[in-house]
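Visitor: Just the structure for this:
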Amino acid sequence: MNEKPSDPGSFIVELFKMPQTLFAPIGAAADPAPKAQDLAQWTSVAQRMQMLWFDFQREQIAANAQKMPSMLGDPGNWLGIMQGWVKALPLSSPDTQKKMWEDSLALWEGVLGQYGIGPKAGQAGEGAPDLPLKDRRFADPKWRDQPFYALVHQTYLMLAEQVMAMVDALETNDPARTEQLRFAARTLVEALSPAHFPLTNPLVVEKTLATRGENLVSGMEHLLGDLQRGQLTHVDPEAFKLGENIATTPGKVVHQTPLYQLIQYSPTTDKVLEVPLVIFPPWINRFYILDLSPQKSFIRWAVEQGLTVFVVSWKSADESMADVVWDDYIRAQIEAIDTVRERLGVKSVHTIGYCVAGTTLAATLALMARRGEAKKVKSATFFTAQVDFENSGELKVFIDDKQLASLDRLSEQTGYLDGRYMAATFNLLRGNDLIWNYVVKNYLLGEDYPAFDLLHWNGDVTNLPAKWHKAYLKDLYRDNKLVVPDAMIADGTPIDLTRIETPAYIQAGREDHIAPAASVWKLMHHLRGPKTFLLAGSGHIAGVVNPPSARKYQYWTNEAPADTFDQFIAGATESPGSWWPHWIEWIRACDDAELAAKGKRVPGGKGDTAIEDAPGSYVKAR
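Guide: Next up, the predicted model:
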């Protein structure tokens, strides 16, 4: 692209003289115009789409124009950020405009030359053109079959690179502001991809012609359905039923409070480890991420390893939980631990805390240590959990005064944050994969929804207590108080993580964008007991939910002392497949005493009253 283009004026004139050549596939003539008898079909498509829209508007008016969450989150604040970003960029600079124009001409000449068009027509070779800019969104050959679509997506990729480079070059003197601008720029650039517009996406054009517009009718139905729900649909909503084909591991609800249900799973081995396991999943999601299909279920696998497994199923927030705060979740974790100890007559339990529940587990352990109750927990495992939020990843771009004020507005009438807003936030972090990919598939191509358990869980949102959520973002993400000894108090007890001497197993995901591995590593600096750190392949979810039978990914360990995450990586040993077997070996090394799987080790057995069958009613509440 640094090569000097030929005269711009003559090139543009020549370009506009050959529309048929631009739209023609390689070696083929342009498609003929639609036949007259097709006009009735296209008219019918237009009329049906219009009626769908009118019906949707009438329903909204009849519902008193009830405000629904946006599928892309709260756009108001981001519009302001984007406006500031556009003003900050040197787009109006003559030097910038001159460079963008010259780079564009050089790119166009080079791309079209490979199709035998323009001043560099001699560059055309045999076979598919080798275009300079690559991106998996444009991997389909149809993006290269016609010069027009090649030119469109190559120009987009070039401009996207230049825009992001401008953002990186800005000097804001505020790292948080820089990250916000970078996120806003990336979000805007992703949204403007030519793949998201019917006339500039060759796959959509081809599908529209092949179905005679029926894909657009189906797409409109999908779009309006999502607008009514206030949430982007990823999978067939009828494909999965809790307790039938997901969350099917047999068990019973053995304890219940207004905040959570405690589920105990039925043993599948004659003997079990004496020390039971209590799992605390994050309350920002449903617990069954650890109990998807039987082949993917961590819970089922743990039971098969001889563990007596308990899982906390948190209640999705409603108006009765308006005053719930972090202290309540810490008290709930302590209560669950004591309930299991009393129920089974054991001195201690193993614990797992996933994501935000792992952060809370660390606070719980610190509180128990302060109270002289540390021995109630034999070990603590942390799945992708952070305690030091200084470098906590892209979620920090959502935490400033404007964002926190918007949380107040969204929850002021109910006292809780609608889970659809949180889901939209996480979707924005992976916009191409979790938003725009489905905009193309669902709305433009009109494809049927697939059946995918992980994405079903991703869309099964959970409401959050607003008071807790806002305090959590301010005290931990913004002010990073948890790692300051005694800066936070829970249930009347100061929290000092350095008092924790419980053996800990810390798992992080190499590609985790929610809890970056380097940030998770910092937990190693604050705990004083024996610690094992393991880096798993993949990210926040797939890095955790990786059963041995899948034979996917890998993990890294390092037995040598390491003061930093980089030192750990430098000396790490890679092992193929799931890290779960490594973890169960660690659990058994903590305590391998066994006993018969009888009595209350079998929930709902003789003499044991259970509340209901797993997965319980809280996980089904909406």
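
Visitor: When you work out contacts or count neighbours from here on, use the C-alpha atoms and nothing else.
Guide: OK.

Visitor: Mind jotting down where the helices sit in the stretch 51-200 of the chain?
Guide: Counting by DSSP state H, counting those that start in this stretch, the stretch 51-200 of the chain has helices at residues 75-88, 94-113, 142-145, 147-169, 175-191.

Visitor: in the shortest one, what's buried?
Guide: To tie it back to what came earlier, the one meant is helix 142-145. Neighbour counts over helix 142-145 (16 or more other CA atoms under 10 Å) mark 143-145 as buried.

Visitor: now the second one
Guide: Using 16+ other CA under 10 Å as the burial criterion, the residues of helix 94-113 that qualify are 100, 102-113.

Visitor: what helix or strand does the spatially most central residue of the chain sit in?
Guide: Note on the chain: the residue nearest the mean C-alpha position is F426, at 4.8 Å, using CA atoms, centre = their mean. Per DSSP states H and E: F426 is located in helix 419-429.

Visitor: What residues sit buried inside that helix?
Guide: Applying 16+ other CA under 10 Å to helix 419-429 flags 419-429 as buried.

Visitor: what do you get for stretch 225-234?
Guide: Buried residues in stretch 225-234 (16+ other CA under 10 Å): 227, 230-234.

Visitor: okay, the residues you listed in CSV with secondary structure and distance to E594 next?
Guide: Listed next are the buried residues of stretch 225-234 as CSV, based on DSSP: H, G, I helix; E, B strand; the rest coil; distance: CA to CA, whole Å:
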residue, secondary structure, distance to E594
L227, helix, 54
G230, coil, 50
Q231, coil, 47
L232, coil, 47
T233, coil, 46
H234, coil, 44
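
Visitor: Would you do the same for the sequence below? I want to compare the two.
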Amino acid sequence: MTDTDPFTNLYAGPTQLARAMFGPMAELAKTGAMGAVSVKPEDAQHWAEVGTKLQTMWFEFATEQAKSAPVGLPYLDPSRWMALAESWYSQMPVADPQRQKQLWEEGFALWETVLGAYGIGPKAGEKVDDLPRTDPRFANEKWKTHPAFALIHQTYLMLAERIEGMVDEIQGLPDDKREQLRFTTRAIIEAASPANFPMLNPVVLEKTIETRGENLVKGMEHLLADLKRGQLSHTDASAFKLGENIAVTPGKVVYETELFQLIQYSPTTEETLEVPLVIFPPWINRFYILDLNPKKSFVRWAVEQGVTVFMVSWKSADAGMKDVVWDDYVRAQIEAIDHIRERLSVPHVHAIGYCVAGTTLAATLALLHRRGEESKVKSATFFTAQVDFENAGDLLHFIDDGQLATIQTLSPEGYLDGRYMAATFNMLRGTDLIWNYVINNYMLGEDYPAFDLLHWNGDVTNLPAKWHQYYLRDLYRDNKLVQADAMTIDGTPIDLGQVKTPTYVQAGREDHIAPAESVWRITDHFAGPVRFVLAGSGHIAGVVNPPEAGKYQYWINEDEPRDLEAFKKGAVEHKGSWWPDWIDWLRARDAATVRADGKRDPGRKGDKVIENAPGRYVMTR
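Guide: Just a heads-up that it's a prediction; the model follows:
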């Protein structure tokens, strides 16, 4: 596998991407056309040099890459999605002559309206407060200052609306295929935006003239660097260092296995809650999303509330983990719980599971209940975690038999390169996480921002291939976790209906990875008391929302709503972070406190620890 695989194939191959982005500009530069726009004929030589430089940079990169044969990323390759949709598109109403006539008439009316706003055509002089359609991609005034660019983006938005609407009009298409077609259509439409093409983007054209093409040279440098590392860059990675300006809450690694390290954080209060807290973050990402910096850190905040906090830091998969399956992660959670209980001489712990680790925590609870050991967990909190995958969102488009087989071929050494998962998640929000950066980084040549959350988002982890296959097949595709005794963990059948542990469930209103409708379903399956909280924002910002920030809001419904819609109708909105509501709920489970000394303060005299937080595992790549 070469370092260019994920990114190269995601964008239809480096040659196509570079030609689409830089080819026309390079040719214009070589002919001196850009110099003509700047009204300085003597600049023609400069523009020719810019064009030659761009072509040379690309040629050198292509020559270097030709020495190795990329494996490819077929399940994210746009050509695969186009082939999948080809037969569906032939059924779209756009093929109907009457619909074509209607589209033409609507387009002609739109052009008359847009041109009329500029004093052109039969509607010239009519009052037009604004253009008919708006979209954040075309918010810059340069899209409106010239009628040509106004026509381009307004026509694009009109066609995008109509094409997306036609997906619902295809007859006889199964619901799952219709949703897959809707996802595919949206992805293609996003890629086709005129904002993504330099010659159609007035912001890029103006920047190119202003910088005399230096933005294109810098953009090409960014593009080639990303192709070499095999991943789209969102931020300046050199701006962050673990343990120095991110993941800095003081603590010690007090236990480790081949699968995880266990961090215990140092107390900042004289007393702490007697029942400690263990946090299980997803192994799809690094744990420090909950410890980005002192102002954003959930870990720091919880410690300051008088909680003894432990954090699991999962090991990024390598060839030695080729046989790791879901049972191993459930056993690891129980092992961490048991170690904490023994270390602090306590009968139970509070537990938090985030995303996939929350799904696993649900299985852990079911296993403990079936074995009569449920008292080990005093309470469970779930951050944007799903147990019922019937309505699991756009990720369901990646789990048909063909794609599962393809994914399996991408893991020849027993683990899935984390860049594949990063590319998949980026596709779920293509405009925000792909094309926005293509424009800013590659076309405008802007410097990367130093943004800790984006740095974490790009700090990928590898996944055990067997676990990944089982997870997609048994949970996403077959939804077995919510079927009583349909799954066996560590030799024991499990049933979520047996779980009576007091539970706090947080969902993000705008979550595109674990939709709130899907997270809600946990309330349908657990038998114990559940407090459901709907937080503003999405999968990350909805969780990482410290009270000091004063951002967003959350909703609580103290009644017993039957579903999420009923919850929303009767919910009371509260401004700011939901964290204070959670800590009040946690204290209500057990308010007893103890002195924060002895092994409550890791690394003190006589306490054998392994190393300082954040530990080695989070630093392995």
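
Visitor: quick revisit: figure out which of the helices of the stretch 51-200 of structure 1 is closest to D613 of structure 1.
Guide: helix 75-88 (41.2 Å; CA to CA).

Visitor: What's the average distance for the closest one when superposed on structure 2?
Guide: Here the mean offset of helix 75-88 of structure 1 against structure 2 after fitting is 2.9 Å, by mean CA distance after the TM-score superposition for structure 1.

Visitor: Distance from that helix to the middle of the chain?
Guide: 23 Å (CA atoms, centre = their mean, to the nearest Å).

Visitor: Sort out which residues of it are buried, please.
Guide: Buried residues in helix 75-88 of structure 1 (16+ other CA under 10 Å): 78, 81-82, 85.

Visitor: which residues touch that helix?
Guide: 170, 180-181, 184-185, 402-403 (CA atoms under 8 Å, 6 or more residues apart in numbering).

Visitor: go again using 10 Å as the cut-off
Guide: Helix 75-88 of structure 1 is contacted by residues 163, 166-167, 170-172, 177-178, 180-185, 187-188, 398, 402-403, 405-406 when judged by CA atoms under 10 Å, 6 or more residues apart in numbering.

Visitor: corresponding residue for Q50 of structure 1 in structure 2?
Guide: Using TM-score structural alignment, the equivalent of Q50 of structure 1 in structure 2 is Q55.

Visitor: And the nearest residue to its match once chain neighbours are set aside, how close does it get to H46 of structure 2?
Guide: Nearest non-adjacent residue to Q55 of structure 2, counting by CA to CA, 6 or more residues apart in numbering: A26, 7.3 Å away. The gap separating A26 of structure 2 from H46 of structure 2 is 12 Å, by CA to CA, to the nearest Å.

Visitor: Tell me which of the two has more neighbours.
Guide: Higher neighbour count among A26 of structure 2 and H46: A26, with 24 against 18, using other CA atoms under 10 Å.

Visitor: start and end residues in structure 1 for the strand or helix carrying the more buried one, please.
Guide: Using DSSP H and E, A26 of structure 2 maps to helix 14-31. Using TM-score structural alignment, helix 14-31 of structure 2 corresponds to no residues of structure 1.

Visitor: Pull out the buried residues from that helix.
Guide: Buried-residue list, helix 14-31 of structure 2, by 16+ other CA under 10 Å: 14, 18, 21-31.

Visitor: Next: stretch 457-471 of structure 2.
Guide: 457-469, 471.

Visitor: Quick one: end-to-end length of it, please.
Guide: 21 Å.

Visitor: From what I see, D453 of structure 1 and L290 are in contact.
Guide: No - at 11.5 Å, D453 of structure 1 does not count as touching L290 under the criterion of CA atoms under 10 Å.

Visitor: Those two: which is more packed in?
Guide: Neighbour totals were compared for D453 of structure 1 and L290, and L290 leads with 21 against 18 (other CA under 10 Å).

Visitor: how about the residue lying closest to P450 of structure 1 once chain neighbours are set aside, what does it touch?
Guide: Nearest in space to P450 of structure 1, with sequence neighbours left out and distances taken as CA to CA, 6+ apart, is V235 at 5.1 Å. Contacts for V235 of structure 1 (CA under 10 Å, 6+ apart) come out as 438, 442, 448-459.

Visitor: if we go to 7 Å?
Guide: 449-452, 455-456 (CA atoms under 7 Å, 6 or more residues apart in numbering).

Visitor: a markdown table please, covering the buried residues of helix 14-31 of structure 2 and showing distance to D581 of structure 2.
Guide: Formatted as a markdown table, the buried residues of helix 14-31 of structure 2 follow (distance: CA to CA, whole Å):
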| residue | distance to D581 of structure 2 |
| --- | --- |
| P14 | 49 |
| A18 | 50 |
| M21 | 49 |
| F22 | 52 |
| G23 | 55 |
| P24 | 56 |
| M25 | 55 |
| A26 | 57 |
| E27 | 60 |
| L28 | 60 |
| A29 | 59 |
| K30 | 63 |
| T31 | 64 |
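
Visitor: Looking at those residues, which is nearest A139 of structure 2?
Guide: Among those, and counting by CA to CA, the member closest to A139 of structure 2 is M21, at 21.1 Å.

Visitor: if I look at that closest one, how far off is F383 of structure 2?
Guide: Counting by CA to CA - M21 of structure 2 and F383 of structure 2 are separated by 40 Å.

Visitor: residue ranges for the helices of the stretch 251-400 of structure 2, please.
Guide: Under DSSP H, counting those that start in this stretch, the stretch 251-400 of structure 2 gives helices at 298-304, 326-344, 356-370.

Visitor: ranking these by burial, who's on top?
Guide: Stretch with highest mean neighbour count among the helices of the stretch 251-400 of structure 2: helix 356-370 (a mean of 24; mean count of other CA atoms under 10 Å).

Visitor: how much does that one stray from structure 1?
Guide: Compared with structure 1 after fitting, helix 356-370 of structure 2 deviates on average by 0.5 Å (mean CA distance after the TM-score superposition for structure 1).

Visitor: So which elements touch that helix?
Guide: Contact here means 3 or more CA pairs under 7 Å, 6 or more residues apart in numbering; DSSP states H and E; on that basis helix 356-370 of structure 2 packs against no helix or strand.

Visitor: okay, it sits on what stretch of structure 1?
Guide: Helix 356-370 of structure 2 maps onto residues 356-370 of structure 1, going by TM-score structural alignment.

Visitor: which residues sit against the matching stretch?
Guide: Contacts of stretch 356-370 of structure 1 (CA under 7 Å, 6+ apart): 280-282, 330, 353, 374, 382-383, 385-387, 493, 495-497, 499-500.

Visitor: hmm, which of the residues you listed are the buried ones?
Guide: 280-282, 330, 353, 374, 382-383, 385-387, 495-497, 499-500.

Visitor: Looking at the residues you listed, spot the one nearest G243 of structure 1.
Guide: P281 (18.0 Å).

Visitor: Thanks again, I'm all set now.
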